[in-house]
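*Asks:* got a structure for you, letters missing:
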């Protein structure tokens, strides 16, 4: 029998962990970890899942959809209203790439550090 793995953290590279954590905290409502600092910040929820942000010297942001600066991964978030979620996230500092392959089923945005993420209608 293979071991059962429990996902406990997803960590994103970035230039400014505290700023990126603040963006995702406002976007998701996750709670900031009390030991967050300029080199590593985290947000968590009661079930033990954390979203981490680590400072990387000479960070290079992904370039969606161009793979010359690969996206490496992306996060998907389910929302009830795509337009409402888009407006709120743009207000918080998200970007909206011109290329949108979802044909109205989902929307690609980028966080302030350039990581693409998707909003999917719930």
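*Replies:* Sure, I can see it. Since we're looking at a predicted model, the values are computed, not measured. Numbering: from 1, shown residues only.

*Asks:* hey, let's count contacts and neighbours off CA atoms from now on
*Replies:* OK.

*Asks:* ok, the residue lying closest to residue 36 once chain neighbours are set aside - how many residues close by?
*Replies:* In space, and not counting its chain neighbours, residue 36 is closest to residue 42: 6.0 Å by Cα to Cα, 6 or more residues apart in numbering. Counted with other Cα atoms under 10 Å, residues neighbouring residue 42 total 28.

*Asks:* And the helix or strand where residue 42 lies, how far out from the chain middle?
*Replies:* Residue 42 is part of strand 40-44, with elements assigned from DSSP states H and E. Taking the mean C-alpha point of strand 40-44 and that of its whole chain, the gap between them comes to 12 Å (Cα atoms, centre = their mean, to the nearest Å).

*Asks:* try this one side by side with the last:
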């Protein structure tokens, strides 16, 4: 019988933890962790999930879909309206790669540090 495990945290490497935390805070509405600083910043969700951002010197952004620098992590978010969510996130600093593997069913964007993430319809 497998051991029960609850996911409590996700941490992303990045060059600027406070900037990346600000992007995801604006994108998701998660609450900034009170002890965030220039080396490690975080966001809290009501159910206890923590999203962290840690400074890595010499950070190299993923080159998705090319695997020269692998993506290492891929987040997925469900949204009510793909077009609306994409437009909002692009205004916040996300980028949209040319390669979109799922057509109109989902969108792949990258955050300001280059991590790819998906938007899917609810």
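*Replies:* Yep, it's here. This one's a predicted model, so the numbers in the text were calculated from it and none came from an experiment.

*Asks:* still on that earlier bit, if I read this right, the residue nearest to residue 36 of the first structure contacts residue 48, doesn't it?
*Replies:* No - between residue 42 of the first structure and residue 48 no contact is recorded; they are 11.7 Å apart, counting by Cα atoms under 8 Å.

*Asks:* quick one: common contacting residues for those two?
*Replies:* Shared between the contact lists of residue 42 of the first structure and residue 48 (criterion: Cα atoms under 8 Å, 6 or more residues apart in numbering) there are no residues.

*Asks:* what's in contact with stretch 71-87 of the first structure?
*Replies:* Outside of stretch 71-87 of the first structure, the residues that reach it under the criterion Cα under 8 Å, 6+ apart are 62-64, 106-107, 115-122.

*Asks:* Which residues belonging to it are considered buried?
*Replies:* Residues 71, 79, 82, 85, 86 are the ones in stretch 71-87 of the first structure that count as buried (16 or more other Cα atoms under 10 Å).

*Asks:* quick one: terminal-to-terminal distance for that stretch?
*Replies:* When the termini of stretch 71-87 of the first structure are compared using Cα to Cα, to the nearest Å, they are 23 Å apart.
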